[in-house]
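Asker: Sequence plus predicted model, see below.
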Amino acid sequence: MMEIERKFLVTSDDFKFEAEEKLRIKQGYLNSHPDRAVRVRTKGAKAFITVKGRSSESGLSRFEWEKEISTEDAEELLKLCEPGIIDKARYLIKLGQHTFEVDEFYGSNKGLIVAEVELSSETEEFEKPEWLGKEVTGDNKYYNAQLCKEPYQNWKK
């Protein structure tokens, strides 16, 4: 399955007032190679294992396969992950035909807020909310697998 999404920085907390749902997410990487990433995630009361391929040249699309697993299995797998577990809250905001997923990071990535929107094609148009800032699609430093290795709080040093 191909995933097509665009990623943006968020300029204010206004998105919180528009959110229909908020979930706590904890995730780690069993493998974070640029050609393939294997992620384990707890998301609210559910858990998943996900395999992602290398991004396209534009950074807009890449292969993604995901399977739901038990939260018990996910907790055990998280113990085997590479260093740097991601901890964040995800807010879901519907706007027009799309749902924005806004991630507010905690821990060593505190202060970073990123919004993603999934699209059906790389050229699909979508409505942009006021709080959407600079586009960072394809910038590897904003990928969760990279944030595990080089957290946001280290960028300022």
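Answerer: That came in fine, so what should we check first?
Asker: only C-alpha atoms for contact and neighbour calcs from this point on.
Answerer: Noted.
Asker: so Glu118 touches Lys7, yeah?
Answerer: No - Glu118 is beyond contact range of Lys7, at 9.0 Å (criterion: C-alpha atoms under 8 Å).
Asker: what about those two, which has more around it?
Answerer: Lys7 (25 against 19; other C-alpha atoms under 10 Å).
Asker: any idea which helix or strand comes after the lengthiest strand in the chain?
Answerer: For the chain, the longest strand by residue count, based on DSSP state E, is strand 21-33. Proceeding N to C from strand 21-33, the next assigned helix or strand is strand 36-43, under DSSP states H and E.
Asker: Pasting the second one now:
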Amino acid sequence: MIEIERKFLVTSDNFKKEAQKSTRIIQGFLNTDPERTVRIRIKGEQAFITVKGIGNASGTSRFEWEKSIPVEDAEALIKLCEPGIIKKTRFEIRLGDHTYEVDEFAGTNQGLVLAEIELSTENESFLKPDWLGQEVTGISKYYNSQLSKKPFKLW
């Protein structure tokens, strides 16, 4: 249940040409405390509740627990979430042995595009496409829980 991922800014729309899939996501946070973030997410026709723990020193690894829940339950729980619902489209791009998840944000976070890649180990090598920009792993203002509080348009 340890998630290892790295996060990057995206420098162009070229990733869209390489995407195998895109999905609309709506998510809110019941709790944004960094030690125990609780997220409700509706991803296409599925819904999930996720608990994330605090990250390690590099921000690369942290505890994550996720369970599928009925969409109707997620819709009810989103109404209880803290202010700042996140809306985005997620593009999935397979590259080598990994899949990049590229989030193009909407609403108050419009203009922000982030790519994440999950790894098996913190030092695992991976291919870097030309649209991948500066690494922002561990920079809290790029966490969705923080974007719900201080959206990109207010930076």
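Answerer: Received the coordinates, thanks. It should be emphasised that the depicted structure is a prediction, and the values quoted were computed from it without experimental measurement.
Asker: Just list what the longest strand of the first structure packs against, helices and strands only.
Answerer: When contacts are defined as 3 or more C-alpha pairs under 8 Å, 6 or more residues apart in numbering; DSSP states H and E, strand 21-33 of the first structure sits against strand 36-43, helix 71-78, strand 86-95, helix 144-149.
Asker: can you pull the buried residues of the last one?
Answerer: By neighbour count, with 16 or more other C-alpha atoms under 10 Å as the criterion, the buried positions of helix 144-149 of the first structure are 144-148.
Asker: Ok, the second one next?
Answerer: Burial within helix 71-78 of the first structure, assessed by neighbour count using 16+ other C-alpha under 10 Å, is assigned to 71, 74-75, 77-78.
Asker: Also the first one?
Answerer: Applying a neighbour-count criterion of 16+ other C-alpha under 10 Å, the buried positions in strand 36-43 of the first structure are 37-43.
Asker: That strand versus strand 86-95: what angle between them?
Answerer: 80 degrees (axes from the mean of the first three to the mean of the last three C-alpha atoms, to 10 degrees).
Asker: Counting by contacts, list what whatever helix or strand comes next after strand 36-43 of the first structure packs against.
Answerer: Once the chain leaves strand 36-43 of the first structure, the next helix or strand it forms, by DSSP H and E, is strand 46-53. Under the contact criterion of 3+ C-alpha pairs under 8 Å, 6+ apart, strand 46-53 of the first structure touches strand 36-43, strand 61-69, helix 71-78.
Asker: Pull out the buried positions in strand 46-53 of the first structure.
Answerer: So strand 46-53 of the first structure, judged by 16+ other C-alpha under 10 Å, has buried residues 47-49, 51-53.
Asker: contacting residues for the residue with the largest distance to the centre of the second structure?
Answerer: Farthest-out residue of the second structure from its mean C-alpha position, per C-alpha atoms, centre = their mean: Glu72, at 21.9 Å. Listed by C-alpha atoms under 8 Å, 6 or more residues apart in numbering, Glu72 of the second structure has no contact partners.
Asker: repeat for Glu45 of the second structure
Answerer: Neighbours of Glu45 of the second structure in contact, by C-alpha under 8 Å, 6+ apart: Val71.
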